[in-house]
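sequence? don't have it. structure:
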């Protein structure tokens, strides 16, 4: 009788099953890496100049938009050019050692290389301007920066964290004129106002959880 299957067909089948199991395990691991919540807040990120939001925002009272000029119009909030810093520091504390890299950058024209605190993976699309336009405040994602001597990340940036807001926008939106306010308002403090703002700002909650909103 002729042999129907190759003598090694059993081995090939086992290898195929093993490869499938490994691929499935890798996919599960990747999914958990994206969606898992971190156990704690990130530590402060080292920068070429020890810029203090606590001093500039909390004590001096500089508005977020003075430095992050694109936050209302662009996807990226923007890192201030050295010329913005030197508006004040050409006169104030210019000779202080911590500001030496800033002064050198201004003198030579070589830009400072700031280290990102919030860095989304390339497969995620995020637009600052639309969030600000819909009444999402800075503190919702960045925390009380006015209390941070050095900037640190307080939001996990996981898919679950994003979806919590997209599924219940009424808990997070605020009047647009309060988007840049630093306060300790908790999500859902005023659900009635939140529902009103969702309608007033034409937030289409039916589309907020579509994959294409964040993955394009």
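Perfect, I can see it now. For clarity, every value in this text was computed on a predicted model and none was experimentally measured. Numbers count the residues shown, from 1 in each chain.

hey, let's count contacts and neighbours off CA atoms from now on
Fine.

Using the three-state scheme, assign the residue lying closest to residue 141 once chain neighbours are set aside.
Closest residue to residue 141 apart from its sequence neighbours, by Cα to Cα, 6 or more residues apart in numbering: residue 155 at 5.8 Å. Using DSSP: H, G, I helix; E, B strand; the rest coil, the structure places residue 155 in coil.

For residue 155, grab the count of nearby residues.
18 (other Cα atoms under 10 Å).

Can you verify my assumption that it contacts residue 142?
Yes. Here residue 155 reaches residue 142: they are 6.8 Å apart, a contact under Cα atoms under 8 Å.

how far does stretch 159-177 sit from the chain's center?
Distance of stretch 159-177 from the chain centroid (Cα atoms, centre = their mean, to the nearest Å) equals 14 Å.

Pull out the buried residues from that stretch.
Buried residues in stretch 159-177, counted by 16 or more other Cα atoms under 10 Å: 159, 162, 165-166, 168-176.

again, but for stretch 104-122
Across stretch 104-122, burial judged by 16+ other Cα under 10 Å covers 106, 112, 117.

So the closest residue to the second one other than its chain neighbours, which state does it fall into?
Think residue 112. The shortest distance from residue 112 to any non-neighbouring residue, by Cα to Cα, 6+ apart, is to residue 105 (6.4 Å). Classification of residue 105 using three-state DSSP returns helix.

try this one side by side with the last:
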């Protein structure tokens, strides 16, 4: 007595092939999503209660990054500008501007401004601004040309591989710490950057073999 029909083997092969195609397709879709700007939010501007322009403040006016992000040199968190920092200037200029109404309301009600973070790593990732700044990683390396951003967007994906690329080859990214907020390094050749970075690694006794250890960022 025949249990399976003559076409059973064909159907089995076709089913297995379809399963493989579905699994591979799902993996490709997941990988594509993980690298998409929708997932990483790279290049996306964040809506803010106050439409702050880095292009105007940092670019045109030349205000140093640390004026608003005062914790960058001393704390793990660079910090976001409190109301009194904004009002240092805006108690004198643009005092009635509608777009600055949230700042004036914040001052009147003694409530902090609500900023939506543009550059943010997951809670399970430890990142210390101060050590990067002190060793000479310029703001532009992570945040991009904020001096050209009318509205702030995430310049890089902030994925683990992106961080590891820097940790495994930090030399070419290091610059003089006293120029940490400089945006344009186009007059530095690759060879010049490499020479400076190699010397900086020796000066700061940076062990590059340990920079990609899991415990550096996951504590």
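Received, thanks. These numbers were taken from a predicted model, which means no experiment stands behind them.

quick revisit: in contact with the residue nearest to residue 112 of the first structure, which residues?
82, 111, 112 (Cα atoms under 8 Å, 6 or more residues apart in numbering).

C-terminal to the longest helix seen in the second structure, what's the next element?
In the second structure, assigned by DSSP state H, the helix with the most residues is helix 8-35. Where DSSP states H and E defines the elements, the next helix or strand beyond helix 8-35 of the second structure is helix 37-40.

Going by neighbour count, list what's buried in that next one.
Buried-residue list, helix 37-40 of the second structure, by 16+ other Cα under 10 Å: residue 40.

after superposition, how close is the helix or strand just after that helix to the first structure?
Toward the C-terminus, helix 37-40 of the second structure is succeeded by helix 54 as the next helix or strand (DSSP H and E). Once fitted to the first structure, helix 54 of the second structure is off its aligned match by 0.6 Å on average (mean Cα distance after the TM-score superposition for the first structure).

what's the average distance of whichever helix or strand comes after helix 54 of the second structure to the first structure?
Using DSSP H and E, the next helix or strand after helix 54 of the second structure towards the C-terminus is helix 65-68. Superposing on the first structure and averaging over aligned pairs (mean Cα distance after the TM-score superposition for the first structure), helix 65-68 of the second structure comes out at 0.7 Å.

other SSEs contacting helix 65-68 of the second structure?
The helices and strands touching helix 65-68 of the second structure, judged by 3 or more Cα pairs under 8 Å, 6 or more residues apart in numbering; DSSP states H and E, number zero.

May I see the buried residues of that helix?
65, 68.

Quick one: distance of that helix to the chain centre.
Distance, centroid of helix 65-68 of the second structure to centroid of chain: 17 Å (Cα atoms, centre = their mean).

equivalent range in the first structure for that helix?
The counterpart of helix 65-68 of the second structure in the first structure, using TM-score structural alignment, spans residues 64-67.

Residues in contact with that stretch: which ones?
57, 71, 78, 79, 80, 84, 180.

do that again at 6 Å, thanks
residue 80 (Cα atoms under 6 Å, 6 or more residues apart in numbering).

again, but for stretch 144-152 of the first structure
By Cα under 6 Å, 6+ apart, stretch 144-152 of the first structure touches 42, 43, 44, 45, 52, 53, 54, 57, 58.

Pull out the buried members of the residues you listed.
Buried by 16+ other Cα under 10 Å: 52, 53, 54, 57, 58, out of the contacts of stretch 144-152 of the first structure.

For those residues, could you give me CSV that also reports distance to residue 64 of the first structure?
Formatted as CSV, those follow (distance: Cα to Cα, whole Å):
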residue, distance to residue 64 of the first structure
52, 13
53, 10
54, 12
57, 8
58, 11
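
Kindly indicate which of the residues you listed lies nearest residue 214 of the first structure.
Taking Cα to Cα as the measure, residue 53 is the one of those closest to residue 214 of the first structure, at 28.8 Å.

Report the contact partners of that closest one.
Shown in contact with residue 53 of the first structure (Cα under 6 Å, 6+ apart): 145, 146, 148.

That one matches what in the second structure?
With TM-score structural alignment as the criterion, residue 53 of the first structure matches residue 54.

Then residue 96 of the first structure?
Under the alignment (TM-score structural alignment), residue 96 of the first structure maps onto residue 97 of the second structure.
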